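>>> kindly return the folded structure for what I paste below:
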Amino acid sequence: MKHLGAVHEFLGMKIDKQEDSYFLSQRSYAASILQQMDLLHYKPLANPTCTKFPATYPIDKHVNDHSLYRCITGSLQYLTLTRPDIAYNANQLSQNMHDPQPQHFYMLKRRLRYIKGTLNFGIPITKTNLLLKSYSDADWAGDPVSRKPTSGYCSFLGDMIISWTVKKQHTVARSSTESEYCALAALTTDIIWLCRLLSEFGIPQNYPIDIFCDNTSAIALTNNPVFHARTKHIEKGQKFIRDHLQQNNIRLLPISTIDQTVDIFTKALSTPRFLKLRNNLTVLQDPQIAGEC
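Take a look at the predicted model:
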């Protein structure tokens, strides 16, 4: 083995060390993705999603190159290692890799034009408290074709985001409560793993982990063992969450939908709200470049 000194770059991830912090980004990797699509000269966008699609789509020279679509979409998945703000978009694009249509290439270009304007963005690692907290959300029947919900959740260690997930649920939910509840069950599993990992690093979480959810019905269902006809089919997951509630491993807390950070993982948002939630995720511009500006 050879000591190569302080790390500056690892597998396309740039690691900048400041006086009392680190900054993780993938500027060079993101620029190479733009170059593959010949988008370096395009104007950037402030929001990668759109709440309303156009009636017709512009002619794109890449529209028949399905292999390029798959290649770029896979690259965007890797880019989410330091860019949780595009996790929802990468998830949406990945669902159409088998047969991308003109509208999917339109969506792909919007994502890339957003990345062009945020090449210097990444996530900071700063000195903070080491208390774990998590957020959970789900978009009920968000997929217009399958009507399956999209789960989104993330965890913070102090002020640093350390884990995030965007995933379409496997089954169609019969209510928003059910979709939110399934997202809570998935997050609880992730929290158990995070707590074990942190314990191995000597950072035990000897307190109930706060989980913030904006669906009061899902919280009530978790705390109330009484079931009715609409919830019999999710009893197994309910017992799983209740066990950890009773063992004081987790604590469910309500949060306003306005303050729900993981809305950015489950749906297309207006630009002002997207920018606000991006800041909540601590996806920021490289402080060195921001200082030069």
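>>> switch to C-alpha atoms for all contacts and neighbour counts from now on
Fine.
>>> tell me the helix or strand right after whichever strand or helix holds Leu184.
The secondary structure element spanning Leu184 is helix 176-200 (assigned by DSSP states H and E). Under the assignment DSSP H and E, the closest C-terminal helix or strand after helix 176-200 is strand 209-213.
>>> next up, for comparison:
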Amino acid sequence: MGIERDGETGSVAIGHKQYIDGLLRDYGMEDCKPNATPLEVGYQNLCVLEDCPRANQKQYQSLMGTLLYLAMTTRPDIVHCVAKLAQKCSDPHKEHEVAAKRVLRYLRGTSSLKLHFDRTGVPVYCFVDADWAGDCSDRKSFSGWAFFLAGAAFSWESKKQSIIALSSTEAEYVALSTAAKEAAYVLKLISEMGFETAPTLMIYSDNQSAQCLAKNASFHARSKHIDIKCSN
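Okay, here's the model as predicted:
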């Protein structure tokens, strides 16, 4: 699988440095200038003009498959941008190819990053977020969450929501509900592995309106549409 493992007493670190170096060589980018971020801030170029040149579909799909493997195994820092770019595998344009190569430039400067797991004594916790109407083609939002244990992330996801959120509160609330379902699975899995766990775990969100909505089970005029859409 190409995963590198370093370990000391009571700790372990996993990464993909050699795999990333080989990927950069395959695309002739082993000496490229690194980028500080995997995707431009506020990147919205998922919709392109009809006259925009198309990229080679097979090459783009191959690159996306490689990046998705990295994103799902040891590189949660690229999972959101790769999830966005993978949406265009059926019809990639030069705009998307340029963005994908920016991810490679980011990996060029961060190839040595690893997930470090150590004994911290801190129970499982989760961060969750959403970008409201992040896809300009259909105005659907992306949900993202990451679960942490032993000082590093061990479960993460970035996925387009199935509904069109009419507000940032709704987008964040849907993301919270997705993270809550994963939390139930994580707690059960850890328990079945023989580890003691708390009955609940902390889920952190930066949207106060969504937090209030999650705490108050009653739906009012401004939020009942969420219940209707999510129940169907």
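>>> the helix holding Leu184 of the first structure maps to which residues in the second structure?
Residues 168-192 of the second structure are the counterpart of helix 176-200 of the first structure, counting by TM-score structural alignment.
>>> that stretch vs the first structure, average offset?
If you overlay the two and look at stretch 168-192 of the second structure, the average distance to its match in the first structure is 0.6 Å (mean CA distance after the TM-score superposition for the first structure).
>>> the first structure: which residue goes with Thr120 of the second structure?
In the first structure, the residue paired with Thr120 of the second structure according to TM-score structural alignment is Thr128.
>>> which SS state does that match fall under?
Classification of Thr128 of the first structure into helix, strand or coil gives coil, according to DSSP: H, G, I helix; E, B strand; the rest coil.
>>> contacts for stretch 175-192 of the first structure, please.
For stretch 175-192 of the first structure, the external contacting residues (CA atoms under 8 Å, 6 or more residues apart in numbering) are 136-140, 149, 151-155, 173, 209, 215, 217-219, 222, 231, 234, 237-238, 240-241, 250.
>>> that one: which residues count as buried?
Residues of stretch 175-192 of the first structure classed as buried: 176-188, 190-191 (neighbour count, 16 or more other CA atoms under 10 Å).
>>> again, but for stretch 180-199 of the second structure
Applying a neighbour-count criterion of 16+ other CA under 10 Å, the buried positions in stretch 180-199 of the second structure are 180, 182-183, 186-187.
>>> which of those residues lies closest to Glu157 of the second structure?
Within the set of these, Glu182 lies nearest Glu157 of the second structure; the separation is 10.0 Å, counting by CA to CA.
>>> can you pull out the strands in the stretch 51-200 of the first structure?
Assignment of strands within the stretch 51-200 of the first structure using DSSP state E, counting those that start in this stretch yields the ranges 121-126, 132-139, 150-157, 160-168.
>>> mean distance, the first one to its aligned residues in the second structure?
When you say that, I think you mean strand 121-126 of the first structure. On the superposed models, the aligned residues of the second structure are on average 1.1 Å from strand 121-126 of the first structure, with distances taken as mean CA distance after the TM-score superposition for the first structure.
>>> distance of the aligned partner of Tyr60 of the second structure in the first structure relative to Leu108 of the first structure?
Taking TM-score structural alignment as the alignment basis, one finds that Tyr60 of the second structure is matched in the first structure by Tyr69. For Tyr69 of the first structure, the distance to Leu108 of the first structure equals 8 Å [CA to CA, to the nearest Å].
>>> then Ser134 of the first structure?
Here the criterion is CA to CA. By it, Ser134 of the first structure lies 29 Å from Leu108 of the first structure.
>>> and what of Ser75 of the first structure?
12 Å.
>>> likewise Gly142 of the first structure?
With CA to CA as the criterion, Gly142 of the first structure and Leu108 of the first structure are 19 Å apart.
>>> looking at the two, which one has more neighbours?
Comparing Gly142 of the first structure with Leu108 by other CA atoms under 10 Å, the one with more neighbours is Leu108, at 22 against 16.
>>> list the contacts of the more buried one.
Taking CA under 8 Å, 6+ apart as the test, what Leu108 of the first structure contacts is 73, 93.
>>> the second structure: which residue goes with that one?
With TM-score structural alignment as the criterion, Leu108 of the first structure pairs with Ala100.
>>> so how far is Arg5 of the second structure from its match?
Taking CA to CA, one finds Ala100 of the second structure at 27 Å from Arg5 of the second structure.
>>> and what of Ser162 of the second structure?
Distance, Ser162 of the second structure to Arg5 of the second structure, using CA to CA: 37 Å.
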